[in-house]
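Undergrad: mind looking at a prediction? Sequence and model below.
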Amino acid sequence: MNSTHFGLSEQETNRLHSISQNLPNKSIDELRVLHKNAVNKLDTPSSRQMATALLNAVENELERRNIPGMIATFEKRYPGGFYGDLQAEEERNYKVHACQQFQLLLGNKEFEQLIRSEQYDELYERVTRLVGLTNFIQGSFEKPILLDTIRENQPLFMNGLFQFLWSADDLQHRFDQFVLLLEKLGLKKWTYITYFLFLSDPEQHMFVKPEMLKRSLDISGYPVRYESTPSFQLYNQILNFSHWLKSKISPLKPRDMIDVHSFMWHMAPTGKHRQE
């Protein structure tokens, strides 16, 4: 921060630095409020220099967050973009591996055979293995709840999961029925509902990480109102947003929802980006 350029005192410079350091944590709406307040102070001579400096910082942050700005910072962070070695190492490879393992462990025919022979312990081991391949489901809290509940309700959960993923019914019916099942089991959360769906078909489906999704919607200005209660209607809107975002980042040539998910994490990081 160049205090000489703005003609700020040392105290004002320190205050501006403190505000600027916190800008990445602000929502778009909060940034707009800061911007409006700074504009209102431009007509006051005693606060004009500070207001000008703050406007500059806020506008830089807003510019950084818009999608062209995000594409630029993505390319800077990952040389070669989605096709570079760093992006593959940090973001793509382990997700692709998890999707491949899903097809081996819970693919349609394999899953059906295990269900018909009532090999629920084997299915539980496979589900546990798949959950452990990524850090999508929070490790110290969400994973134990999920796995303990599945272990105590293996036939009910496994049959429900099979119908959700591989039934011939339309997606809305399958989604609604799985939501009802998870509600009965006390697992009615976006992460639990969308994890295996995403692994089963990363060309079309998106894993819903609530905080990352909310911040990505905020940054994009896309008109979806997030709700913590899962529903097919909202999931369908999230899918529309995901495919819309894929089209908006087309200069990066995203291949699938794995790449879109990685870009969303870049837009709104909420934790470690590699598997635990």
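TA: Received the coordinates, thanks. Owing to the predicted nature of the structure, the values given are computational and were not obtained by experimental measurement.
Undergrad: going by C-alpha atoms from here, please, whenever you check contacts or count neighbours.
TA: OK.
Undergrad: ok, F207 to G271 distance?
TA: 15 Å (C-alpha to C-alpha, to the nearest Å).
Undergrad: please apply the same query to N236.
TA: 25 Å.
Undergrad: of these two, which one has the most company?
TA: N236 (14 against 11; other C-alpha atoms under 10 Å).
Undergrad: how far out from the middle of the chain is stretch 175-188?
TA: 21 Å (C-alpha atoms, centre = their mean, to the nearest Å).
Undergrad: and if you look at stretch 147-157?
TA: On C-alpha atoms, centre = their mean, the centre of stretch 147-157 falls 26 Å from the chain's centre.
Undergrad: and stretch 170-182, what's buried?
TA: 174-175, 177-179, 181-182 (16 or more other C-alpha atoms under 10 Å).
Undergrad: can you tell me what sits against that stretch?
TA: By C-alpha atoms under 8 Å, 6 or more residues apart in numbering, the residues outside stretch 170-182 that reach it are 157, 160-161, 163-165, 167, 188, 193, 230-232.
Undergrad: again, but for stretch 183-194
TA: 136-137, 146, 149, 178-180, 182, 206-210, 228-230.
Undergrad: tell me the one of those residues nearest E59?
TA: P210 (26.4 Å; C-alpha to C-alpha).
Undergrad: what strand or helix carries N93?
TA: Using DSSP states H and E, N93 sits within helix 93-106.
Undergrad: also this one, for the comparison:
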Amino acid sequence: MGNYAAKDGKFFGLADGKIFAEGNDPDQVWQQLHDEAGKSDPRYFGYAGARSRFLKFFPNGFHSDGYANQERNYKLAAKRKLDDTAPLEKVLTGSGFGEAVLSVFRATNMLSPFEKTKLQDVFRGADADAVIQAAATFAKHGDKTSLGRLEAKLKPYDCAKWTVATYLPYLWQPERHMFLKPEVTKDYAARVGHPFASIYEAKLNFDVYAQLLDLVEKTNRELSDLKPLDRIDIQSFIWVVGDYREDREEVYI
């Protein structure tokens, strides 16, 4: 990736012996260095390229009827189902929500069939209430401690995965949390030159989640004129940019 050096109170970001960034704040210099290095990835086309790719499939952006039908409505339906059957404030301290939560996981195709099958043991087992409460606590606080607690509850079932850990918080609070589908998100990050592509790891590391949220915020700013409503729109944008193939024939007005 590169490194940085200090001289006379100033910081310099270096890669391959060349200066790519400089300034008085080491964190800003490091961020600039990440951004510049990301542009060297052969997949890079920046946020403008991501926007162009998305609009190729949905010319009216987030207001396309086709976008709503293909990408948004089923996620909203899953959210409504979760809010109706296992609302956040009740599950924080309540019990007996295992079947309701399992049904919400099954309501979308955002997790693989294999992952959904493994979740049966989680939400029909003795630890169901503890797992759901841990997920709700992470949704509520969104910090390192609550993510660690959730990881500890999921690990015995081999379900300490980003897809599982972020699914419920994302549906409970799509204005705050983000669902992480690792491969497509890493690909998207590489395409726009964001450091998430290099910092990602499969372990539920809070630094990874923080970088994901930074990627989301930057994407949201870049798309402000398209008026995304929440992170359901941002996650859908990332999915379309990273997963839809160039030879896909459908264009959704």
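TA: Ah, there it is. Just so it is clear, the structure is predicted and the values come from calculations on it, not from any experiment.
Undergrad: TM-score for this pair?
TA: The TM-score (TM-score structural alignment, normalised by the length of the second structure) is 0.73; 205 aligned residues with a C-alpha RMSD of 2.5 Å.
Undergrad: circling back: which bit of the second structure covers the helix holding N93 of the first structure?
TA: Residues 73-86 of the second structure are matched to helix 93-106 of the first structure when aligned by TM-score structural alignment.
Undergrad: for the matching stretch, buried residues please.
TA: 75, 78-83, 85-86.
Undergrad: so of the contacts of stretch 170-182 of the first structure, which ones are in helices?
TA: Counted as lying in helices by DSSP state H, out of these, are 157, 160-161, 163-165, 193, 232.
Undergrad: of those, just the buried ones, PyMOL syntax please.
TA: Buried members of these, defined by 16+ other C-alpha under 10 Å, are picked up in PyMOL with:
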select buried, resi 157+160+161+163+164+165+193
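Undergrad: so what's the residue nearest in space to the middle of the second structure up against?
TA: With distances taken as C-alpha atoms, centre = their mean, L180 lies nearest the centre of the second structure, 3.5 Å away. L180 of the second structure sits next to 162-163, 166-167, 212 when contact means C-alpha under 8 Å, 6+ apart.
Undergrad: mind checking which helix or strand the equivalent of R53 of the second structure over in the first structure is in?
TA: Using TM-score structural alignment, the equivalent of R53 of the second structure in the first structure is T73. Assigned by DSSP H and E, T73 of the first structure belongs to helix 67-77.
Undergrad: one more: T270 of the first structure?
TA: Counting by DSSP H and E, T270 of the first structure is found in no helix or strand.
Undergrad: next: L234 of the first structure.
TA: helix 232-248.
Undergrad: which parts of the stretch 151-253 of the second structure are strands?
TA: In the stretch 151-253 of the second structure, no strands are defined using DSSP state E, counting those that start in this stretch.
Undergrad: nearest spatial neighbour of D121 of the second structure, chain-adjacent residues omitted?
TA: Y157 (7.5 Å; C-alpha to C-alpha, 6 or more residues apart in numbering).
Undergrad: alignment lookup: that neighbour to the first structure.
TA: Aligned partner of Y157 of the second structure by TM-score structural alignment: L185.
Undergrad: how many neighbours does its match have?
TA: L185 of the first structure: 16 neighbours (other C-alpha under 10 Å).
Undergrad: now it: how far from F136 of the first structure?
TA: In terms of C-alpha to C-alpha, L185 of the first structure sits 20 Å off from F136 of the first structure.
Undergrad: with I258 of the first structure instead?
TA: Taking C-alpha to C-alpha, one finds I258 of the first structure at 12 Å from F136 of the first structure.
Undergrad: could you do D218 of the first structure as well?
TA: 21 Å.
Undergrad: please apply the same query to F207 of the first structure.
TA: 8 Å.
Undergrad: identify the contacts common to the two.
TA: By C-alpha under 8 Å, 6+ apart, the residues touching both F207 of the first structure and F136 are 191, 195.
Undergrad: so which elements touch the helix holding N93 of the first structure?
TA: Judged by 3 or more C-alpha pairs under 8 Å, 6 or more residues apart in numbering; DSSP states H and E, the packing partners of helix 93-106 of the first structure are helix 120-131, helix 190-200.
Undergrad: by how much does that helix deviate from the second structure on average?
TA: For helix 93-106 of the first structure, the mean deviation from the second structure after alignment is 1.2 Å (mean C-alpha distance after the TM-score superposition for the first structure).
Undergrad: what helices and strands are in contact with the helix or strand following that helix?
TA: For helix 93-106 of the first structure, the succeeding helix or strand toward the C-terminus, using DSSP H and E, is helix 108-116. If you count contacts as 3+ C-alpha pairs under 8 Å, 6+ apart, helix 108-116 of the first structure packs onto helix 120-131, helix 154-166.
Undergrad: by how many degrees do the shortest one and helix 154-166 diverge?
TA: Counting by axes from the mean of the first three to the mean of the last three C-alpha atoms, to 10 degrees, helix 120-131 of the first structure lies at 60 degrees to helix 154-166.
Undergrad: who's in contact with helix 120-131 of the first structure?
TA: By C-alpha under 8 Å, 6+ apart, helix 120-131 of the first structure touches 98, 101-102, 105-106, 114, 137, 143, 147, 150-151, 154-155, 158.
Undergrad: and the residues you listed, which is closest to M50 of the first structure?
TA: Set against M50 of the first structure, the nearest of these by C-alpha to C-alpha is I137 (43.4 Å).
Undergrad: which one in the second structure is aligned with that closest one?
TA: Using TM-score structural alignment, the partner of I137 of the first structure in the second structure is L111.
Undergrad: distance of N69 of the second structure relative to L76 of the second structure?
TA: 11 Å.
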